[in-house]
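Novice: need coordinates for the following:
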Amino acid sequence: MNESTLFNSTVPELLLLARGKVRDIYDLDDALLIVATDRISCFDVVLPTPIPDKGRVLTHLSRYWFKQTESIVRNHFLTMDLELAVGHWESLQPLKGRAMVVQKAHPLPVEAVVRGYLSGSAWKEYRQTSAVCGIPLPRGLRESDKLPGPIFTPATKAPQGQHDENIPFDRMAGIVGRDRAEAIRRISLRLFEEAAAYAAQRGLIIADTKFEFG
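Specialist: Just a heads-up that it's a prediction; the model follows:
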C-alpha cells in the first residue's frame, strides 16, 4: 500500500464506535467523525485489497450530494474542516479530505432503496416472481432494463458479512410505523428522481441507490 491508501484509520484521541464495511466512526460527544477508508465492499463482504484515495472520492461525492439535496430533506452533514471542528491533532492529518463531522442520529433499522433499472438482487427476485418487494412489474423485462418508473424497495440492515434482505413496504411499515414509512418512501423517490435527472443531463445513469434515515 502507498501513502495515499488507508485501510483502517487510527485516531487515538477519540473513541472508535464502529468499523463498517467502508467507513470508521468515532465519537465526538455531540457529533460523530465519519472516516471513509479505501476498503472495498462487494456483495456485503470486505475485500482485502483497497483502492488508493477511494475514501476521498466517496467523501467529496457525499458532501456534494448532501449540499445538492438539502432543500429536499435535512441531512446530518456538518463540516469537513477537521481542524475547526475537532482539533489540530497529528492523527487527523491522514484523514483530511476523507472524513466529515456529522450530527448524531438514531438510524432506523431499514434501508431505503430506490431502483430505476432492473439489476442486482431486484433482477434475481423479478425472475422468480415478476415482482420486486411485492411491486408487480411488466413481464418480459431483461436484466438492466430501465423500469417504467422508479420503485421503492426497502431492505433490512444485515450485520456485517450477511446479506441485506429486500422486504415489502408493509413489512417496513410494521418496523418503523406507517406514517414514517410513507414519508421515507416519498422523500426517497423525490431524491432519486431529482438526482437521476441531474446526472442524466451530464451523461450519467443512476441505476439505483440507497438512503438511510434517522
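Novice: every contact and neighbour count from this point should use C-alpha atoms.
Specialist: Will do.
Novice: quick one: the helices in this protein, in order.
Specialist: Applying DSSP state H to the chain gives helices spanning 54-69, 82-85, 121-129, 169-176, 178-200.
Novice: Serialize those helices to TSV and add fields for mean neighbour count and distance to Val110.
Specialist: Shown next, in TSV, are these (neighbours: other C-alpha atoms under 10 Å; distance: least, C-alpha to C-alpha, whole Å):
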stretch	mean neighbour count	distance to Val110
helix 54-69	16	20
helix 82-85	14	30
helix 121-129	16	16
helix 169-176	16	7
helix 178-200	16	10
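Novice: those: which one's closest to Leu137?
Specialist: helix 121-129 (7.9 Å; C-alpha to C-alpha).
Novice: run the chain-centre distance for the closest one.
Specialist: Remark: helix 121-129 is offset 22 Å from the chain centroid, using C-alpha atoms, centre = their mean, to the nearest Å.
Novice: now the strands for the protein?
Specialist: Assigned by DSSP state E, the chain shows strands spanning 15-19, 23-27, 31-36, 40-42, 45-47, 77-79, 99-103, 110-117, 131-132, 135-136, 146-152, 155-156, 208-211.
Novice: following up with a second sequence; could you model it the same way so I can compare the two?
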Amino acid sequence: MDDAVELPGWTHVYSGKVRDLYVPTAAMDDDDSWTGDPLRTSRVVLVVASDRVSAYDRVLEPAIPGKGAMLTSLTRWWFDQLPDVPNHLAYAEDDRLQVPAIPDEVADRATLCRTLEMFPIECVVRGFITGGGWKEYQATGAIGGIPLPEGLSNGDRLPEPLFTPAWKAPMGSHDENISYERTAEIVGDTVAAQLRELSIEIFERASAVAEARGLILADTKFEFGADRDTGIVTLADEVLTSDSSRYWDAAAYESGATPEQRMASFDKQIVRDWLAANWDQAAFEAPPTLPREIVEQTAGRYRELLERLTARG
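Specialist: Okay, here's the model as predicted:
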C-alpha cells in the first residue's frame, strides 16, 4: 500500500490489506546479522494497524476513521485478559532489543512484537453454526470434515466448539480450508495438537468474558508462531477483534425475529452487505466508494464492541 507513513528509525518492509510492518532501520544496516529477509533478521517488528477496510479481497475507499486504534486497543485488552497464554508482545524498555521510539502519530495503533517462526495455519474456532460453516453444513452435514447432528439451523450453538483450520496460502493465493489431519501433516502431530488445544481453550475463556458482557462470541480465528529462542507455541497477530471474530448481541440473539436481527455482528458486515447489493465483484472492476453512512455505521459497530467489552463495571 502506498499510504504507509515514514517513521524515524524504522523501515517499512511490508503492507497487507489493512496493516503495515516496520523493522528497526539498524537491523537493515547490520551486515553481521543480515539474512536478506528483514522479518527474519530483526528480533522485533512494529505492526501498525491502518484505518483501511477490505472486503472480498479488495481494499475499499474511504477508510473507517479510528478503526486501527480501536482494533489495537481491543487486542491489547485481550492479551491482558490472557496473561498465562504466551504472546508475541515485545517491550521497548527491554535493553536487549534496542528499538527506536515509537512515534506518537502511530502509537495508538502500533504494536511492538517479537518476530516468530509463524505456522502457516489459520486456527478457526466455531462455537455457533453460521457463515461459511452454515453453507458447508447444508451441503455436507459437516464442517471441516467433522460430522454434525442433523436438523441444525443457521445460528444454532454447536454441541461443542469446533477447530476448523485453514492453510495460509502464499501471498496472492486464497487460503484453503483443511482437515485436522492435513494440519498435522503440515506442522507435525505435536504442534497440531497444541494449536487445537490452545485455540479451543482461548475461545472458551473469551466466550465466558463476552457472555458476562451480554455478547456472544460466535467464531474467531487465531494465529500462532514458535518463539525463536524457546520453540514455545506463541499467540500472535490481532486477537479476538472485530476483524478476526464474529460477535453478536445476546439479547438480540434471543429476541430477534429474523436471522439478520438475531445475528447482526459487530464488524464490517454492514460493508459486505452494501457491496453485495451494489457491486458485482468483477475482478476488473474497481469497487464503488463506500457511502458516508455505511462508513459511519461500521465505525459505530467497532466502537460499540470495544466499549462493551472493555467497560469496567
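Novice: that older thread, for Arg98 of structure 1, which of the helices of structure 1 is the nearest?
Specialist: Closest to Arg98 of structure 1 of those is helix 54-69 (C-alpha to C-alpha; 4.2 Å).
Novice: Provide the aligned range in structure 2 for that closest one.
Specialist: Under TM-score structural alignment, helix 54-69 of structure 1 corresponds to residues 67-82 of structure 2.
Novice: picking up where we left off before, same list, the helices of structure 1, but as CSV with distance to Ile25 of structure 1 please.
Specialist: Output for the helices of structure 1, formatted as CSV (distance: least, C-alpha to C-alpha, whole Å):
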stretch, distance to Ile25 of structure 1
helix 54-69, 13
helix 82-85, 14
helix 121-129, 28
helix 169-176, 24
helix 178-200, 24
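Novice: so which of the strands of structure 1 is nearest Asp164 of structure 1?
Specialist: When these are compared by C-alpha to C-alpha, strand 155-156 sits nearest Asp164 of structure 1, at 5.5 Å.
Novice: and that closest one, how far out from the chain's middle?
Specialist: Offset of strand 155-156 of structure 1 from its chain centre (C-alpha atoms, centre = their mean): 13 Å.
Novice: mean shift of it relative to structure 2?
Specialist: Strand 155-156 of structure 1, aligned to structure 2 and superposed, deviates on average by 0.8 Å (mean C-alpha distance after the TM-score superposition for structure 1).
Novice: mind giving me the packing neighbours of that strand?
Specialist: Packing partners of strand 155-156 of structure 1 (3 or more C-alpha pairs under 8 Å, 6 or more residues apart in numbering; DSSP states H and E): strand 110-117.
Novice: of all the strands of structure 1, which one comes closest to Gln201 of structure 1?
Specialist: When the strands of structure 1 are compared (using C-alpha to C-alpha), the closest one is strand 110-117, at 15.8 Å.
Novice: I figured Asn154 of structure 2 hits Thr130, correct?
Specialist: Yes. Using C-alpha atoms under 8 Å, Asn154 of structure 2 is in contact with Thr130, at 5.4 Å.
Novice: which one of the two is surrounded by more residues?
Specialist: Using other C-alpha atoms under 10 Å, the more surrounded residue of Asn154 of structure 2 and Thr130 is Thr130, with 20 against 16.
Novice: and that one, what is it in contact with?
Specialist: 154-156 (C-alpha atoms under 8 Å, 6 or more residues apart in numbering).
Novice: and if you look at Leu32 of structure 1?
Specialist: For Leu32 of structure 1, the contact set (C-alpha under 8 Å, 6+ apart) comprises 25-26, 101-104.
Novice: coming back round to it: which among the helices of structure 1 is found nearest to Phe152 of structure 1?
Specialist: Closest approach to Phe152 of structure 1 among the helices of structure 1 is made by helix 178-200 (6.4 Å; C-alpha to C-alpha).
Novice: residues in structure 2 aligned with the closest one?
Specialist: Aligned by TM-score structural alignment, helix 178-200 of structure 1 corresponds to residues 189-211 of structure 2.
Novice: which stretch of helix or strand covers the residue nearest to Ile216 of structure 2 when sequence neighbours are not counted?
Specialist: Leaving aside its sequence neighbours, Ile216 of structure 2 sits nearest to Trp248 (C-alpha to C-alpha, 6 or more residues apart in numbering; 5.0 Å). For Trp248 of structure 2, the host element (DSSP states H and E) is strand 245-249.
Novice: in structure 1, what stretch matches that strand?
Specialist: Going by TM-score structural alignment, strand 245-249 of structure 2 lines up with nothing in structure 1.
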